[in-house]
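Undergrad: Make a model of this:
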Amino acid sequence: MNAHLWDQEMQPYRHRLQNIPPSGRLALAVTVMDRTLEEMGPLQPGVVRDYLTASMRVAHADVRAGAGELTLSEDALDAWNDVDDQADESGTTHVMSAVLACADAPGGLSGEVLYGVLSFCYEAVRERFEESEGGPEARCGAAIAFQKARVMELLGV
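TA: Sure thing, here's the model as predicted:
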């Protein structure tokens, strides 16, 4: 199962993501990142897991506060490259990219940036399970279905 399937399934929603209010876009991104991390299973102890745990803690606080983007500290943003260099575990670099997109997009978490975040999350699941017995098809299909359902919910479709 490849990224082309994700593109085919999600493309109809791409330009409509901008219609979701900024706080809703962040809430959607955080919900999908949570689901992705849950689907991936426990991460190996270390700097990557610690960074993602801390970032998601901030993300949840930002969602509760109605923020429109992830407000990571300058120190956290500055540390991103060093942490990502250590993201050797399958799927983790994609989740790291999703976090950075939510926190460091020049124009904020636009619909286009959110589309990228959703893609990163799908890629994390695909990569995490591509070597597993039976391949990633079922998990990737479930990831797409989850994303579509959340998007349709927020769009009122």
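
Undergrad: alpha carbons only for contacts and neighbour counts from here, please
TA: Will do.

Undergrad: And the one helix or strand residue 4 maps to, what does it pack against?
TA: Per DSSP states H and E, residue 4 falls inside helix 3-10. Secondary-structure packing of helix 3-10 (3 or more C-alpha pairs under 8 Å, 6 or more residues apart in numbering; DSSP states H and E): helix 111-129, helix 137-155.

Undergrad: Tell me what angle the very next helix or strand once past that helix forms with helix 111-129.
TA: Later in the chain than helix 3-10, the nearest helix or strand by DSSP H and E is helix 22-40. Orientation note: helix 22-40 sits at an angle of 0 degrees relative to helix 111-129 (axes from the mean of the first three to the mean of the last three C-alpha atoms, to 10 degrees).

Undergrad: after helix 22-40 comes which helix or strand?
TA: Following helix 22-40 in sequence, per DSSP H and E, is helix 47-64.

Undergrad: Sequence B follows; please return its structure for comparison with A:
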Amino acid sequence: MKNLACGCPGSHVRTIEKKSCTSQEASGRIASELRQWPTQLALVPPTAPWLQNANLLIAADCTPFAYAEFHRDFIKDKVLVNACPKLDDCGPYVEKLTQIFTHNDIQSVTITIMEVPCCRGMVMVVKQALEASGKDIPVEVVVIGVDGERRNGS
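TA: Sure, this is the predicted structure:
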């Protein structure tokens, strides 16, 4: 990871405490399920405390925008990292995920990708990182259609 010359406060690692909210049902608003910051894979330190014993959600960047219930169905009770396998150089992602898998007792990995072919690159990145780490972690792949519908899980 490159050091940011500005020391950007947006890169500061944070745990987000969830408040019990009963007004959610009354207002009709869905509460955020995000449990940590940052989420961009390039910014996540491999030794961030919230990675230890985590159920890891690795989301291709477009999936939360396409799937309306993303917080409720995917982020809840998981630690989120996101990246784009098409627009980004994936080599550093393999290295970062290898470090995350090596230094933490990750319990499970869920990968959300879009149905477009370029998104399959995210699955390959995770498989390469798992192989390099020597860990055997259960992986689920969920495909989201461009129409916002869940296509499958594997």
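
Undergrad: Superpose the two chains and report the TM-score.
TA: Laid over one another, the chains give 0.28 as their TM-score (TM-score structural alignment, normalised by the length of structure 2), with 67 aligned residues with a C-alpha RMSD of 4.4 Å.

Undergrad: just to revisit the earlier point, which of the residues in the helix holding residue 4 of structure 1 are buried?
TA: 6, 10 (16 or more other C-alpha atoms under 10 Å).

Undergrad: hang on, the earlier thing: need the helices and strands packed on helix 3-10 of structure 1 in a markdown table with distance to residue 82 of structure 1 and mean neighbour count, can you?
TA: Converted to a markdown table, those look like this (distance: least, C-alpha to C-alpha, whole Å; neighbours: other C-alpha atoms under 10 Å):
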| stretch | distance to residue 82 of structure 1 | mean neighbour count |
| --- | --- | --- |
| helix 111-129 | 19 | 23 |
| helix 137-155 | 28 | 17 |
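
Undergrad: Save these as a markdown table, and put in distance to residue 103 of structure 1 too.
TA: Output for those, formatted as a markdown table (distance: least, C-alpha to C-alpha, whole Å):
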| stretch | distance to residue 103 of structure 1 |
| --- | --- |
| helix 111-129 | 10 |
| helix 137-155 | 20 |
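
Undergrad: hmm, back to that, the helix holding residue 4 of structure 1 relative to helix 111-129, how many degrees between them?
TA: 140 degrees.

Undergrad: Report how many residues lie close to the nearest residue to residue 79 of structure 2 once chain neighbours are set aside.
TA: Spatially, and ignoring its direct neighbours in sequence, residue 79 of structure 2 is nearest to residue 56 (5.0 Å; C-alpha to C-alpha, 6 or more residues apart in numbering). Residues near residue 56 of structure 2, counting by other C-alpha atoms under 10 Å, number 22.

Undergrad: now swap in residue 128 of structure 2 and tell me
TA: 16.

Undergrad: mind listing what's buried in the helix or strand where it lies?
TA: Using DSSP H and E, residue 128 of structure 2 falls within helix 120-133. For helix 120-133 of structure 2, the buried set under the neighbour-count rule, 16+ other C-alpha under 10 Å, comprises 120, 121, 122, 123, 125, 126, 127, 128, 129, 130, 132, 133.

Undergrad: Let me have those residues in TSV, extended by distance to residue 37 of structure 2.
TA: TSV is the format used below for the buried residues of helix 120-133 of structure 2 (distance: C-alpha to C-alpha, whole Å):
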residue	distance to residue 37 of structure 2
120	25
121	24
122	21
123	23
125	22
126	21
127	24
128	25
129	22
130	23
132	26
133	24
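
Undergrad: out of those residues, which one sits closest to residue 60 of structure 2?
TA: Nearest to residue 60 of structure 2 out of the buried residues of helix 120-133 of structure 2 is residue 122 (C-alpha to C-alpha; 6.9 Å).

Undergrad: end-to-end on stretch 112-127 of structure 2?
TA: 14 Å (C-alpha to C-alpha, to the nearest Å).

Undergrad: Check stretch 15-26 of structure 2 too.
TA: Span of stretch 15-26 of structure 2 from end to end, C-alpha to C-alpha: 27 Å.

Undergrad: Would you mind measuring from the residue nearest to residue 79 of structure 2 to residue 27 of structure 2?
TA: 30 Å.
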